[in-house]
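Q: Give me a 3D structure for the following:
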Amino acid sequence: MPNPPSRMRGDSSLWPLMSKKHEIVAFSSTAIALYGYDQGMMSLINTNRDYLRTMQLEEESPVVGIIVSVYYLGCAVGSVLASWFADKEGRKPSIFLCLATTSLGNILMLLSGVSMNGSSTWGGGAIGCMLAGRIVMGLGVGGIDAVIPVYSSELSSDGARGRALAQEFQMNIFGLLMAYSINLGVTLGLGKEDQWAWRIPIVVMQLFPLLLMSLISRLPETPRWFISKDRREDAKAALEDMHGKKEAKSKLEELQKAQDEESNEKVGYKDMLLPGGSQFHPTMVTVMGQVNQALTGYGAVSVYGPQIFELLGFGVRNAEFLTLGNYISYFIMMTVAWMSIDVLGRRKLMVWGAVGLSTCFTLLTIFGGLATIGSIPDLAVEIPGSFILFVATAIFGVGWLATVWLIPTEIYPSTARAQGSAVSVIIWGLANFAVTLLTPIGFNNLKFWLFLVFAATNCFAGWWTWSYSPESGGRSFEENQEFFDSAREERSWAVRKVDSGKFEVMPSKKEDDGEGGERNPLLGRSEN
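A: All right, here's what the predicted structure looks like:
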C-alpha cells in the first residue's frame, strides 16, 4: 500500500505528552524550518573568502546573488510537481519525496569544490555543482512549502488554522536563527579562510530531512485525501487516530458529504490563471499576496542582514553579532504573530505591517545617509539605526510572514487548494528570485538609497492589500466564497465596495452565529 494509515492511538507517540494533533504541528513546523535554515545558512556563506575562491568569484560579483536566487526557481518548479504528486499519491508520499530531494540538493552543495587539503582543483565544476545543489534543494523545499500548509490545514481543528500556521513559521525563524548561529560560531572558530566554516552549516542541515523522513510514517494521511480516493476505511482510521471513535463517525459523514458535493467541480490551472476562470479572482489575491510580501524587502534583509548593518556604519564582526541579535528578536516576536492572527485578522496585520515597514525603511534611509557624514558621531547613527532595523524585523514577522501563506488555504475550494498553494509558492519563488538577485546589485550601486526603494514598495503593498485583499479569517469556506461571488456580480474587486464592505474586517461573534473564530473548511465544525 503506497499510503498506509498511521499507527493508532494506543501506540506510543513520537514525543511523550504530545497528542497526535501536536505531533502534526511539530512535524509541520520542523519541515517549514528548512526554508528559514537556508536563509541563515547563506547569509554568512556569501562572505566566506574560501567559498568565494572555491567558486572563483569576487565578493561583489552578481553571480553571488545568482547562486542564492536560483534556489527560488527550483522552489517554483518543485511546488508544481509536489502539488500534483500530493493530489495523485497523497500528502505524505509527496512530503517524503520532497524531503529526500532536499537532502540530495544539500549533499551536492556540501560536495561543491570539496578538497581535503583545502585547495580546490574543481575549477568551474565547483560553481556548477553548487548551482545544481541549490536548484535541487529548491525543488524539495518548494514542494514542502506547497504541501505542508495544505497538509496542516486539512488536519487543523476549528479556530486554530491561523495560530497553527503562524507557529509553524515561528519554527521557520528558529531554522534561520539556528543556521546563522552555527554559521557565526564556526566562522569565529575557524575564520573566513577555512572551507569547513561554510561546509559545516550546510551538512548540519541534513538533520532536518533525515529526522523528518524517519518520523513521517507515524503521522496520519489527511482523511480528506483518503475520501477523495474512495478509501473510506482508511479515512475512518485516520479520523479515529486524531479524534477518537466517538467523533470520527460524524466527521467521516461530513467529509463524505463534502466530497459528494464537490465531485463534479474539477478545477484546473486554466480556471485559476485565465481571466474569466472560476478561480481567477482568488488566484490574483494569492499572487499579489506573495508579490507584496517580496516587495516588503524583508527576504533580502534576511539573507543580507550583515551587509545592512555595515551600511549603518558597523564593522564586519559587530554587524554579524547584531544580525544574530536581530534574528533572536525575530523569533521571539513571532509569538505575537500566532497570538494575534486569529484575533485581529490577516488583512489588518498586513496593511499596518506595510505602513510600519515603509516608515522604518524611510528612517533607515535617513540614518544610512547620516552614516556617510564624518562629522556625526558613529553611535548617533548606529544605535537608532539598529533599533529601527530590529523593529522592522518584528513588524514583518507579525504582519507578513505567515499571513500570505495562510490566505490560499482559506479562499479556495478543496478541489483547488493544492493548486492554489502551488501557485503561491511559484510566485513566492519567482518574486524572491528577483529580489535576492537584485539586492546585492542594489547594495553595491545604491547603498543606503535601497532602503528608500523598499519604503516605496511597502507603500504599494499596503495600498493593494487595503484595496483588494478580503479578510478571510473567522469565516468558513462558504462564507469566503460569498466575497468572490459578490465581486463577480458587482463587477468590482474593491473590498470596500463588495457586499457593502463586509469583508474589510473579521466577523463579530454575533455574525458568526455565536461560534467566534474560524472554521475548518475540510473537517467542518469541531465538536471538541
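
Q: When you work out contacts or count neighbours from here on, use the C-alpha atoms and nothing else.
A: OK.

Q: which residues touch Ser472?
A: Residues counted as contacts of Ser472 (CA atoms under 8 Å, 6 or more residues apart in numbering) are 345-346, 407, 410-411, 480, 503, 506.

Q: Next, the second sequence, to be compared with the first:
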Amino acid sequence: MLGVPRYFGLRGNALNLAISWIAGLDFLLFGYDQGVTGGLLDLPSFTKYFPDIDPESVEGTLKADRETNQGIAVAAYNLGCFLGAVFTIFVGNPLGRKKTIFFGSVIMTVGAILQCTSYQLPQFIVGRIVTGWGNGMNTSTVPTWQSETAQAHQRGKLVMIEGMLITAGITISYWINYGFAWIGESEVAWRFPLAFQIFFALIIFGGILNLPESPRWLVMQGRDEEAIEVLVALNEKPPEDPFIKNEFQSVKLTVLEMSKGSYRSLFEMSDYREFHRVSLAYINQMFQQISGINLITYYAPKLFKKINLSQNNYPKLLSACNGTEYFLASLIPIFIIERVGRRKLMLFGAAGMSLSMVALAITLWALDNGHPSGGPGQAVFLFVFNTFFAIGWLGMTWLYPAEIVPLRIRAPTNALSTSANWIFNFLVVMITPIAFNNIGYQTYIIFAVINAFIFPVVFFFFPETRYRSLEEMDDIFKKSTNLFNAVTNSLNEPHRYDKNGQLKSEYIAEFEQNERVRESVYEKPDSSHSSS
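A: The predicted model follows:
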C-alpha cells in the first residue's frame, strides 16, 4: 500500500486498538449525521435556498405542507440507511467486511458533497438519501467486522462503547451548529457543518483497507492461510502457538455452524425456537426507535425553540448541552451492563422514558396555555428522557439481538433486525413535525403510552442474557414451551460461566465432551475424503 507497512506496522493490542478506532469513528460519524441537520433548519441562510421546508414563516395549510416537506427532507437520510442496510444483505458477503465499509464511506462522502453544494431541495434530499445509503452499509457491517476481529471477552464492552460514540457524534454536531450559528447570514453556517462529515469518512476509507479482514469471512471464502495470518497479527503469537490453532479451529467450527442457517430458518419453530428468538431481536430494535428518541435527536433545536428561548441562539446552545449530557449518560452502561444485566437496564429505561414523556406532555400543554413555568420543565425533561434512553436502550439493541439468536441464523437476523431500526427511525423522524403541527402536546402522550407498553413486554417476554453463552441460550429456549417461560428459565437456570467469563468447574467435563463431538462432526468430511 504505497510503501505503508501492512496493518501500519501494528500487531497485538495496538492493532486491536486501531480496528476499534476506525470502527468507533464510523459510529461517531453515524451520530454526527443524525444530529447535524436539526440545527440548520431555522438558519436564514439555509431557508433562503430551501423555503419549502421552513414552516415557521407561514400559517394555515401552507404551514402543514411545509411541515410535511421538512419531515420528508430530514427523514430521507433514514430511508437511505434502510436501503443501504438491505443492500448490504446481498453485497456484504461477496465484498467482505473491509470493502463494504470502504465503499460505504465513499458513498457517504458523495452524499455529503451533494448536500453541502445544494441550491435546490431535490438535490439536498438526494444527498440525504445517498449519505444514508452509505451509513446503512457501514452500520450493518462495522459491528460484525469489529466483533469478528476482537478478543471474545471485550465484545460486550466494545458494543456499548459504540453506542456511546453515537452520542459523541451527536454532541459534536450540536456544538458545531451552535458555533457556526453566530456567523450571521453567511452560507458557511450550514454548508460547513454538512461538509464536515467528509472529514470522518476520509479517515475511515483512507485507513480501512490496510487493516485486517475478518478471519471468519476469510475462512468462509476458503482463504484459511490468510485467516491464520490475521489471527497471528491480532494476537501477536506465532502460527504454531496452541492458542492460534485453537482459535482457528473455533472460527472454522463457527463458519460450519453458520453455514447451516438460511433466511428460511428465521421462520422455523424447531427445538431452538428460531422464529421466537428472531421476533425478540426485531422487536428489540423496533422498540429503540418507537421510544421517541429521534424526535429529540433530530429536532432538539426546534423543540427548545418552543419554550420561548429563540434569542441569542439559545435553542442551539441548549441542544449542545443536551447532547453533552446525553454523551455523559451513555458512559454509565459501559461500566454496569454486566453487573446489572440487560433486562433491568431495559426496564429502567422504559419506565423512565414513559414518565419523562408524560412530564413533557404536561409542560408543553402548560406552555401552550399561557403558563411560562412550562418552559423550564420542558427543557429539563428533554434532558431527563435522553438520560434514561442512554442508560437503558442506546447500546442495548446492538448487543441483545446478537446474544438472543442461535449462531446459525445470527447473520440474517442481524440484517433483518437492523432494517427494523432504520425503517422505524424513518417513521418517527417523518411524522414528528406533522404530529406537533396537528396535535401538539399529545405527540408526547403517544410516546408515553408506547414506552409504558414496552415495560411489560420486556418484563414478560425478554429473557436475561447476562453471563450466558450462545449454547446456554439454546438450552434455555429448548426448555421453553411457550412465549412466557423463556424469561423464567433464563432467571432460574444455573449459570455455567462466572462473572469473569470463566467456565465453572462443574461444567468443564461437559464442555470438553461437547467440544469433542463438535470437532468430530467437523472433521468427519475430511477423513472420509482422505479415505476415498
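
Q: After superposition, what is the TM-score?
A: TM-score for the superposed pair, counting by TM-score structural alignment, normalised by the length of the first structure: 0.85. Supporting figures: 484 aligned residues with a CA RMSD of 2.5 Å.

Q: quick one: which of the contacts of Ser472 of the first structure is nearest Ser263 of the first structure?
A: Using CA to CA, Ile411 comes nearest to Ser263 of the first structure of the contacts of Ser472 of the first structure, at 18.5 Å.

Q: That closest one touches Phe477, doesn't it?
A: Yes - using CA atoms under 8 Å as the test, Ile411 of the first structure is close enough to Phe477 to be in contact (6.5 Å).

Q: Which one's more surrounded, those two?
A: Shown here are Ile411 of the first structure and Phe477; by other CA atoms under 10 Å, Ile411 has more neighbours (31 against 22).

Q: Any figure for the gap between the aligned partner of that one in the second structure and Glu471 of the second structure?
A: Under the alignment (TM-score structural alignment), Ile411 of the first structure maps onto Ile404 of the second structure. Distance, Ile404 of the second structure to Glu471 of the second structure, using CA to CA, to the nearest Å: 10 Å.

Q: And Ile244 of the second structure, by the same measure?
A: Going from Ile244 of the second structure to Glu471 of the second structure by CA to CA gives 23 Å.

Q: Between the two, point out the one with more neighbours.
A: Taking other CA under 10 Å, Ile244 of the second structure and Glu471 do not tie; Ile244 has more neighbours (19 against 10).

Q: in what helix or strand does that one lie?
A: Using DSSP states H and E, Ile244 of the second structure sits within helix 242-258.

Q: tell me which residues of that helix are tucked away?
A: Going by neighbour count (16 or more other CA atoms under 10 Å), the buried part of helix 242-258 of the second structure is 244-245, 248, 250-258.

Q: What is the nearest of these to Ile22 of the second structure?
A: Looking at those and their distance to Ile22 of the second structure, the nearest is Val251, at 23.1 Å (CA to CA).

Q: got the contact list for the closest one?
A: Contact analysis of Val251 of the second structure by CA under 8 Å, 6+ apart lists 215-216, 219.

Q: Looking at those, spot the one nearest Ile53 of the second structure.
A: Taking CA to CA as the measure, Arg216 is the one of the contacts of Val251 of the second structure closest to Ile53 of the second structure, at 46.3 Å.

Q: wait, isn't that closest one in contact with Glu257?
A: No - if you go by CA under 8 Å, Arg216 of the second structure and Glu257 don't touch, sitting 11.8 Å apart.

Q: shared neighbours, these two?
A: Taking CA under 8 Å, 6+ apart as the contact criterion, no residue touches both Arg216 of the second structure and Glu257.

Q: Ala18 of the second structure pairs with which position in the first structure?
A: Counting by TM-score structural alignment, Ala18 of the second structure lines up with Glu23 in the first structure.

Q: tell me which element its match is part of?
A: Assigned by DSSP H and E, Glu23 of the first structure belongs to helix 20-45.

Q: Superposed on the second structure, what's the mean shift for that helix?
A: Here helix 20-45 of the first structure, set against the second structure after superposition, deviates by a mean of 1.3 Å using mean CA distance after the TM-score superposition for the first structure.

Q: about what we covered before: and for Ile411 and Phe477 of the first structure, which residues touch both?
A: Common neighbours of Ile411 of the first structure and Phe477, counting by CA under 8 Å, 6+ apart, are absent.

Q: quick one, longest helix in the second structure?
A: Ranked by residue count and defined by DSSP state H, the top helix of the second structure is helix 60-95.

Q: Can you give me the buried ones in it?
A: Going by neighbour count (16+ other CA under 10 Å), the buried part of helix 60-95 of the second structure is 63-89, 92.

Q: distance of the alignment partner in the second structure of Arg49 of the first structure from Glu187 of the second structure?
A: The equivalent of Arg49 of the first structure in the second structure is Pro44 (alignment by TM-score structural alignment). In this view, Pro44 of the second structure and Glu187 of the second structure are 9 Å apart by CA to CA.

Q: I'd like to know which elements the helix holding Glu23 of the first structure is packed against.
A: Helix 20-45 of the first structure is packed against helix 125-155, helix 161-190, helix 196-204, helix 207-215, helix 232-243, helix 298-303, helix 305-311, with contacts defined by 3 or more CA pairs under 8 Å, 6 or more residues apart in numbering; DSSP states H and E.

Q: on that earlier part again, quick one: the match of Ile411 of the first structure and Arg277 touch, right?
A: Yes - with contact defined as CA under 8 Å, Ile404 of the second structure reaches Arg277; the gap is 6.3 Å.
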